[in-house]
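Quick one: sequence plus predicted model below, questions after.
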Amino acid sequence: MATTFHKMHGLGNDFVIFDAREADVPLDAARVRLLADRHRGIGCDQLIRLSPSDKADLLMDIWNADGGEAEACGNAARCVAALTGAKTIDSAGGLLEAEAGDDSVSITLPPPRFQWDEIPIADPMDTAPVPMAWDVLEGADAVNVGNPHLVFFVDDADAVALGEIGPQIEHDPAFPERINVNVAEVRDGRLKLRTFERGAGLTEACGTGACASAVAAIRRKLLASPVAVDMPGGSLTIHWAPGDPIVMQGAATHVFTGEVDLEALR
């Protein structure tokens, strides 16, 4: 039996979205890995399932390409809002507010968290900066924006071998829920960003990574809100003041609608 899906992306960070608000779409880690496979499945960084919610217009469940579940995904939230017109989105990372315009979507995320046990980190320690180092990367800010992030400020974001260092940091025992890794460069009053996403690897863009990095830059007084964040796939604008929610604004693109036989996946 064929199940309808939507392929969408936010600045190249791509998703397979199933709308299960009227009929269940059964998913597990193994099936997600098959669907996310770019050679044997549909291909995506994350897979999204929409379900009914008693707290919001809908519930957004998120799986990374490796089959692991994620709490938050800013780019996916923008795509879901553009696809469905939802004004409120429930997620494991908190309740999100959405506003879709003609060319962009704004998502309001809960206020960021900074305490070691809110990231979480296995042992008590400072989080701005974290007193740990991996190869050339040290002195990161730890920020939870619905999911956990480390933000390293560097002189040249392109020069960091993030594809090699990222997995080491993601799986470090210091981070019991693993962690997303960002390298950020302040350039011409903007933030240049590359992200290694937990469970997905290097991606064209990361909405929550942009939020975490902008928050860290504002806290360090490197930049003032709003912060323009440039990633390989495009740019986002992040608004934040201490104690307030985070507002992220950027594009969301519908690529195509298709059907897949979930039972035929092998």
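Great, that's in hand. Residues are numbered from 1 along each chain as shown.

CA atoms for contacts and neighbours, from now on please.
Noted.

mind listing the strands for the stretch 151-266 of the chain?
Along the stretch 151-266 of the chain, counting by DSSP state E, counting those that start in this stretch, strands occupy 180-187, 190-197, 201-202, 227-231, 234-239, 246-250, 253-261.

now the stretch 1-150 of the chain
Listed in chain order, the strands of the stretch 1-150 of the chain (DSSP E, counting those that start in this stretch) span 2-10, 13-19, 46-51, 58-64, 69-70, 88-91, 94-100, 105-109, 133-134, 137-138, 141-144, 148-153.

From the rest of the structure, what touches the second one?
Right, the one you point to is strand 13-19. For strand 13-19, the surrounding residues in contact (CA atoms under 8 Å, 6 or more residues apart in numbering) are 4-9, 25, 36, 42-51, 75-76, 203-206, 233.

And here is the other one:
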Amino acid sequence: MTRPFLKMNGLGNDFVVVEARSAPFAPTAAEVRAIADRASGVGCDQLISVGPAEDADAFVRFWNADGEEVSACGNGSRCVGWLLMQSSGKDEIVIETKAGRLLATRAGERLVSVDMGPPGLDWSQIPLAQAQDTRALDVGLYDHPALSLAPGCVSMGNPHVVFFVSDIETAPIAEAGPVIERHPLFPEHVNVGFAQVKDRGRIRLRVWERGAGLTKACGTGACAAMVAAARRDLIDRAATLELDGGELFIEWREDGHVIMTGPAAVDFAGELK
């Protein structure tokens, strides 16, 4: 038996998207890793299934390349939103995820805005292993001069820690990322953002994603970095995030919701064995 899929990407953050509304799709961790393997499988940062939902257009599940299922994926949600709008002709789509309901709207040619909901800012929402002020953690996570400023923590349906650095090019991302990802402070592991604030409306960001490593873009990471910077009054409540794969526009509205706008693209179609 084979199952059709679409290979999609949001700013180079790439996904294998499987239609699961007509037949259930429940891959094992080993199967996810096989699909995500760039040498012997299709290759992707995350695997996504689009299944049926009672009160939404689809119920969407996400798995990282290491086989672990996660609750949220910003770029993936944007790609699925675009896909569902294209197939239905709608300009607005409701997506149900394990992290809650997301609203995706058409924002232009291949551009999609996703209401990611309000961020989780309490230490228990990240979650952390102990009480902390998530605006600026009072605990050492990695000893390096470039990471001397206390990082902030934000949940966007998944856990993020954000370091503010003076020069993104010299930040020890590949060395520090995997260590911090599995630090005991984060019982569910954590996505690690490295943010260079350029001005009140622009941030250069790179993200070490838990279970995927350094990716070209991370949608929830961009949202988390923007919120973390705004909480420290480093930027205003709307900013452009420069990622390796391109730009996202993030707004933290006065009602508390975070809106992410960016492109979605289809690379090719195929079939899984």
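Cool, the structure landed. Since the structure is predicted, the reported quantities are computational estimates derived from the model, not experimental observations.

TM-score for these two?
Once superposed, the chains reach a TM-score of 0.95 (TM-score structural alignment, normalised by the length of structure 1), with 261 aligned residues with a CA RMSD of 1.2 Å.

Name the stretch among the strands of the stretch 151-266 of structure 1 that sits most buried.
Comparing the strands of the stretch 151-266 of structure 1 by mean neighbour count (mean count of other CA atoms under 10 Å), strand 190-197 comes out on top with a mean of 26.

how about that one, aligned to which bit of structure 2?
Using TM-score structural alignment, strand 190-197 of structure 1 corresponds to residues 202-209 of structure 2.

what's the mean distance for the matching stretch versus structure 1?
Aligned to structure 1 and superposed, stretch 202-209 of structure 2 gives a mean residue distance of 0.3 Å (mean CA distance after the TM-score superposition for structure 1).

What's the separation between I259 of structure 2 and F249 of structure 2?
8 Å (CA to CA, to the nearest Å).

before we move on, what about A224 of structure 2?
From A224 of structure 2 to F249 of structure 2 the distance is 12 Å (CA to CA).

Same question for I95 of structure 2.
20 Å.

What sits closest to the residue sitting nearest the centre point of structure 1 if chain neighbours are left out?
Structure 1 has C73 as the residue nearest its centroid, 3.5 Å off, counting by CA atoms, centre = their mean. Distance criterion CA to CA, 6 or more residues apart in numbering; nearest residue to C73 of structure 1, sequence neighbours excluded, is T208 at 6.0 Å.

Nearest spatial neighbour of D156 of structure 1, chain-adjacent residues omitted?
E185 (6.1 Å).

wait, I meant S124 of structure 2
A131 (7.4 Å).

Tell me which residue of structure 1 lines up with that neighbour.
Aligned against structure 1 - with TM-score structural alignment as the criterion - A131 of structure 2 pairs with P124.

what residue of structure 2 takes the place of the residue nearest to C73 of structure 1?
Under TM-score structural alignment, T208 of structure 1 pairs with T220 in structure 2.

give me every residue that touches the nearest residue to A56 of structure 2 once chain neighbours are set aside.
Spatial nearest neighbour of A56 of structure 2, chain neighbours left out: V94 (5.2 Å); criterion: CA to CA, 6+ apart. Contact analysis of V94 of structure 2 by CA under 8 Å, 6+ apart lists 56-58, 101-104.

List which of the residues you listed are still in contact in structure 1.
Checking these against structure 1 (both residues aligned by TM-score structural alignment, their matches' CA atoms under 8 Å), the contacts still present are 56-58, 101-104.

List only buried entries from the residues you listed.
57-58, 101-104 (16 or more other CA atoms under 10 Å).
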